[in-house]
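Asker: Need a 3D model of the following:
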Amino acid sequence: MYIMHNPSRYFLIIICIIAVTTLVCGCCGLFPQEEKPALTRAQTIPADVVKMGPETDDFAPIVHSYKWEKPVPLEGPINTAGAEDSPFITSDGNTFYFFFTPDVRVPVEKQIIDGVTGVYVSKKVNGAWTEPERFFLNGDLSMDGCICLQGDTMWFASVRTGNYGQVDVYTARNENGKWVDWTNAGEQLNKQYDIGEFHVTPDGNTIYFGWSANGTDTGSIWEGNRDIYKSEKVNGVWSQPVSLGPNVNSQYMDDQPFISADGNELWFTGQSRLGYTGPAVFRSVKMQNGEWGPAEEIVSNFAGEPTLDAAGNIYFIHHYYKDGNMIEADVYVARKK
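Answerer: You can find the predicted model right below:
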């Protein structure tokens, strides 16, 4: 997710929130977000932004396992010429959450006030995805993303005033189809551990996340030495983070974990270990002793942030690069054979 990648921007974002709240509060909190004039995603994508696709892609995603079909852009209205990111699909494969921003060239502190950057949801109806709709997890300015839905509880990351750190973990509760009771997940996760991108198991008692134990994490997904850790909630207290070990973690960056619905597969983003360009999607299968088995590189070439439905279809983000510059990002899917 874009807001998680550059710590130098976190401070600017928080300043922006405070400044805009103070100077133009008529736009950001004196009335509910739902009452604001709505902008469509298409309306805010600049005319000079080029829509990319497999036919113009210098680094098309490659799948290395015979168990999945060739990755393709997700069908329907979810992908645009802007940047789709930070995906989450429900186990039944019928509800898709993601983060969107119209122009990757725009600084994050400006994205937060562009009226369209944020989290969206699309539902599959009669086999087709509906037009994504933006939804809000705050009545004031915030930059939200990294959705993880477990039952009626949504976990998400947010940059907003009142945080313990730069990007905090929050929860929300579903009430009659609306997400309410936005609540900070607490000082332990957000200040003491200051965890990175995460996934929570269905029972809500285990959280997997990217983390730098020695404090050398730069905040960039591909700089520093972030590894994947887990923490268990016991009697309301999160345990000291434990590394998933050398079967999962490498000498490179490993982050953005996802646990399959049955709890037996760990999927994550890491630097390619097969010599391909950029990040790749990895899979580790839980062994009989409960430990995670050796990680296997499944999808390469600027592939990351995997999320799976119960059928085993892999949904991930693919970033398009041209001449060393990121152009946009789309949701791709590699369907299980």
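Asker: C-alpha only now, for contacts and for neighbours.
Answerer: Noted.
Asker: hang on, Leu189 is in a helix, isn't it?
Answerer: Yes - counting by DSSP: H, G, I helix; E, B strand; the rest coil, Leu189 is found in a helix.
Asker: Endpoint to endpoint, stretch 244-262 covers what distance?
Answerer: 18 Å (CA to CA, to the nearest Å).
Asker: and what of stretch 95-111?
Answerer: Start-to-end span of stretch 95-111 (CA to CA) is 25 Å.
Asker: ok, now stretch 169-184?
Answerer: Taking CA to CA, the first and last residues of stretch 169-184 lie 6 Å apart.
Asker: Flag every buried residue along that stretch.
Answerer: Buried residues in stretch 169-184, counting neighbours by 16 or more other CA atoms under 10 Å, are found at 169-173, 179-180, 182, 184.
Asker: what ranges do the helices span in this protein?
Answerer: Secondary structure of the chain (DSSP state H): helices at 7-23, 41-44, 108-111, 187.
Asker: want to try CSV for these, with distance to Asp217 and mean neighbour count as columns?
Answerer: Shown next, in CSV, are the helices of the chain (distance: least, CA to CA, whole Å; neighbours: other CA atoms under 10 Å):
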stretch, distance to Asp217, mean neighbour count
helix 7-23, 10, 17
helix 41-44, 33, 14
helix 108-111, 20, 18
helix 187, 19, 15
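Asker: looking at those, which is closest to Glu133?
Answerer: Among those, helix 41-44 comes nearest to Glu133, with 9.5 Å by CA to CA.
Asker: Could you list the residues in contact with the closest one?
Answerer: Under the contact criterion CA atoms under 8 Å, 6 or more residues apart in numbering, helix 41-44 has outside partners 80, 102, 116.
Asker: Apply 7 Å and report the result again.
Answerer: The contact list for helix 41-44 (CA atoms under 7 Å, 6 or more residues apart in numbering) reads 102, 116.
Asker: With distance to Val125 as extra columns, can I get the helices of the chain in a markdown table?
Answerer: A markdown table is the format used below for those (distance: least, CA to CA, whole Å):
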| stretch | distance to Val125 |
| --- | --- |
| helix 7-23 | 37 |
| helix 41-44 | 21 |
| helix 108-111 | 31 |
| helix 187 | 40 |
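Asker: so which of the ones you listed comes closest to Arg226?
Answerer: Nearest of those to Arg226, taken as CA to CA: helix 7-23 at 14.0 Å.
Asker: what packs against the closest one?
Answerer: helix 108-111 (3 or more CA pairs under 7 Å, 6 or more residues apart in numbering; DSSP states H and E).
Asker: another one to check against the first:
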Amino acid sequence: MKLLYQLILLLIFSPLTTLAQNTTPKNLGTAINTSYDETKPIISPDGKTLFFARQNYPENFAGTKDAQDIYMSQMLNNSWQPARNIGEPLNDKHPNGVSSVSTDGHSMLVINGYDEYGDVLDGASISRKKGNLWGYPEMIYIQEFYNLNEYIDYYIANDERSMLLAIEQENSYGDQDLYVSFKIDEYNWSKPVNLGPQINSSSPEFSPFLAADNKTLFFASYGHGGYGNSDIYYSKRLDDSWQKWSKPENLGAEVNSSEFEAYYTIDASGEDAFFVTTKGSVGGSKDIYTMTLPYKFRPDPVLLLSGEVVYSINGAKMEAEVVFTNINDYKQNESIVSDVETGFSHILAKGFTYQYMAVKKGYIGLLQYQDLSNMNEYKELKETLQLIPILKGSEIPVHHITFVNNADMFRPDAYFELDRFASLLQSYPKMQVEIIGHTQQLPLSSENERLSYNRAKAVGQYFENKGVHSDRLRIKGAGESIPFNDSIKPSIKTDIDYSDRITIKIISMDWEKPQPKDTDEDGIIDIEDDCPTLFGVAENNGCPEITEETKEVLKEALEGIEFELAKDVIREQSYPILDKVVEVMQENVDYKLKISGHTDDQGDDDANLILSHKRAQATKKYLMDKGIAILRLDAVGYGEMKPIESNDTAEGRAKNRRVEFEIVFD
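Answerer: Okay, here's the model as predicted:
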């Protein structure tokens, strides 16, 4: 029984042992720390490069009289390498320090406003990396900026759209407060806004750090009832106003003491933290420590996406933009640069779905997707993004022109890609493409071929509706005959099969719009010509001109042809008028004549219809007897269906009893 009890205890407590964390801070050792002050550490998102400042060190730019230089160390084989001075142009005779580093490692925010003459001003600047060299810092500008304090800290968030500042202004709650400023463009930022009384106290708040989730804030404060001196605190941003925060929570005795603690920084995974303390340091100086971040203080998980952009034909690395869009609201568009040496790196927050692609003039990128709506742990992903040249023969597989299952109707999420390729065709008016449908959703190959053709046809029709000439579009259904076997598969939505896609194949880059045909060479194009094979005039919609004399003859025939009462016998006094009609037809061999018989509404409807038809036929027979070919004559009776006057009067009924003549053409 005792053995069983021990076994139960083992089963109960062993998982807790597995989940136990080593949260005891550890000095980074002599590779990083010296008897001089090391401060303001910044860890790169991938956790492999540590930047920090070293004060009054003999190897500083101006030796021990140099207040502060920037140093860096890299992690190799799970060990920090000896720190080295980062050198010029970032280090000079002035105090230098790193405030933040971009996710891709290509840019760095440093203290001081560097100007073009080599002098420094109050403020901050951005240095950009080319290859292994950091460029000369360029000053940023913050609207209505001023600082009443001798100290200042900055931190640009990983999304590079918000910047935290530790400054003192007239609306501060006491000494340094934390503020936020928002990016306007590459070098301009908005007026700082105080984060409010939940974060700021009557004592100094400084060293702000915003985790990769863009919500979790770590900062140092002499207020909030700490252990003594400055302590490090944790708070969570609760909405997009930047005014609502969870109550700041002290990181506890594992981190804070009665001595100085500040400058807390963590990598994108949220596991490893670095901070500065004087407790247990070399010679009472400030040293940098590391520890595993306790679960309760960890930020929301993120995806650290890195990779490279390559030329689709030979795999060569290329420099290009990588553009990200949060498709939950299509508002959060972010753009980063992927360079040839180091590629790109970017952080995507949980809770959203993102689309992204490489962008470069003269090339087409493949759209990628990442759904992080249900993400529950930190992830790292490396991807290769292809750029396909806009050249004859290029084939672009498009997986996100999506269709309703087993149908040729677009899904709502298809229109981004439809519009992107419609825009491409509009931008290249001489481009001619083949639109090829692929699918294997149906049981029979013949069914798949038909469905894929109809889908390709629907895409072509969408482009036509956007103004693309139909002659620029060739439609093909490949069904399941061409499997997708690209060695570099794009990241696509989880409910899409790689086999189901549209291929846009560029078949020409020198298409010329067909000239409109004018078969009869009358200056009126066939599509607008009612008589495209007969030379005509615009006044008659491209048909031959009908002279005023002919019109007068037809009018006379309309008004003057008479029949015996209730019969289809033409009265003799009408013969001279009909003979004039014969003469017109003989002189104009291209004319055809439509003869329409009509009655008033007196009598039986059916009888009227028969009578009108017989009168039209009698007129036709008269013309035929005079030598007009039957193929040039058409006779129709309409009865009382088409009155031209009211049947309520004798005069109106007389006008409705008539035979009409209309010149027509093939």
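Asker: hmm, back to that, which among the buried residues of stretch 169-184 of the first structure gets closest to Gly76 of the first structure?
Answerer: Comparing these against Gly76 of the first structure with CA to CA places Trp179 closest, at 25.1 Å.
Asker: now for the closest one: what does it line up with in the second structure?
Answerer: Alignment note (TM-score structural alignment): Trp179 of the first structure maps to Trp134 of the second structure.
Asker: now, among the buried residues of stretch 169-184 of the first structure, which is nearest to Leu141 of the first structure?
Answerer: Checking those one by one against Leu141 of the first structure (CA to CA), the nearest turns out to be Trp182, at 13.3 Å.
Asker: Excluding chain neighbours, what is closest to that closest one?
Answerer: Ala172 (4.5 Å; CA to CA, 6 or more residues apart in numbering).
Asker: if I pick the one you found, what's in contact with it?
Answerer: 153-155, 179-183.
Asker: and with 6 Å instead?
Answerer: If you count contacts by CA atoms under 6 Å, 6 or more residues apart in numbering, Ala172 of the first structure has them with 153-154, 179-182.
Asker: Can you lay out the buried residues of stretch 169-184 of the first structure as a markdown table showing distance to Gln256 of the first structure?
Answerer: Below are those laid out as a markdown table (distance: CA to CA, whole Å):
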| residue | distance to Gln256 of the first structure |
| --- | --- |
| Val169 | 14 |
| Tyr170 | 17 |
| Thr171 | 18 |
| Ala172 | 20 |
| Arg173 | 23 |
| Trp179 | 24 |
| Val180 | 25 |
| Trp182 | 22 |
| Asn184 | 20 |
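Asker: Identify, from those residues, the entry nearest to Thr277 of the first structure.
Answerer: Val169 (30.6 Å).
Asker: just to revisit the earlier point, out of the contacts of Ala172 of the first structure, who's nearest Pro294 of the first structure?
Answerer: Closest approach to Pro294 of the first structure among these (CA to CA): Met154, at 30.1 Å.
Asker: now the counterpart of that closest one in the second structure: how far from Gln617 of the second structure?
Answerer: Aligned by TM-score structural alignment, Met154 of the first structure pairs with Met108 of the second structure. Distance, Met108 of the second structure to Gln617 of the second structure, by CA to CA: 95 Å.
Asker: ok, Leu473 of the second structure - how many residues close by?
Answerer: 22 (other CA atoms under 10 Å).
Asker: ah, wrong one, I meant Glu651 of the second structure
Answerer: Glu651 of the second structure has 11 nearby residues by other CA under 10 Å.
Asker: Next one: the match of Met154 of the first structure relative to Ser162 of the second structure, how far apart?
Answerer: 14 Å.
Asker: which of the two has more neighbours?
Answerer: Remark: of Met108 of the second structure and Ser162, Met108 carries more neighbours, 22 against 18, as counted by other CA under 10 Å.
Asker: So which of the buried residues of stretch 169-184 of the first structure sit within strands?
Answerer: 169-173, 179-180, 182, 184 (DSSP state E).
Asker: quick check, nearest of the residues you listed to Asp254 of the first structure?
Answerer: Ranked by distance to Asp254 of the first structure (CA to CA), these are led by Val169 at 19.3 Å.
Asker: that older thread, which among the helices of the first structure is found nearest to Trp129 of the first structure?
Answerer: Per CA to CA, nearest to Trp129 of the first structure of the helices of the first structure: helix 41-44, 15.8 Å.
Asker: quick one: contacts for the aligned residue in the second structure for Glu69 of the first structure?
Answerer: Taking TM-score structural alignment, Glu69 of the first structure has Thr23 as its aligned residue in the second structure. Thr23 of the second structure makes contact with 291-292, according to CA under 6 Å, 6+ apart.
Asker: Spit out the contact partners of Ile147 of the first structure.
Answerer: Counted by CA under 6 Å, 6+ apart, Ile147 of the first structure has contacts 155-156.
Asker: swap in Lys230 of the first structure?
Answerer: 207-208, 241-242.
Asker: now the second structure: which of these match?
Answerer: Retained in the second structure by both residues aligned by TM-score structural alignment, their matches' CA atoms under 6 Å are the following of the contacts of Lys230 of the first structure: 207-208, 241-242.
Asker: circling back: which residue comes closest to the match of Trp179 of the first structure once chain neighbours are left out?
Answerer: Arg128 (5.8 Å).
Asker: So the one you found is in contact with Ser107, correct?
Answerer: Yes - between Arg128 of the second structure and Ser107 there is a contact under CA atoms under 6 Å: 4.3 Å.
Asker: Could you pull out the strands in the stretch 1-150 of the second structure for me?
Answerer: For the stretch 1-150 of the second structure, the strands defined by DSSP state E, counting those that start in this stretch cover 26-27, 38-43, 49-54, 69-76, 79-80, 84-85, 98-101, 107-114, 120-130, 133-134, 138-139, 141-142.
Asker: Quick one: those as a markdown table, columns for distance to Ala607 of the second structure too.
Answerer: A markdown table is the format used below for these (distance: least, CA to CA, whole Å):
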| stretch | distance to Ala607 of the second structure |
| --- | --- |
| strand 26-27 | 113 |
| strand 38-43 | 101 |
| strand 49-54 | 102 |
| strand 69-76 | 106 |
| strand 79-80 | 110 |
| strand 84-85 | 112 |
| strand 98-101 | 96 |
| strand 107-114 | 95 |
| strand 120-130 | 96 |
| strand 133-134 | 101 |
| strand 138-139 | 97 |
| strand 141-142 | 94 |
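Asker: Spit out the contact partners of the nearest residue to Ser284 of the first structure once chain neighbours are set aside.
Answerer: Among residues not flanking Ser284 of the first structure along the chain, Ala295 sits closest, at 4.5 Å (CA to CA, 6+ apart). Contacts for Ala295 of the first structure (CA under 6 Å, 6+ apart) come out as 247-248, 283-284.
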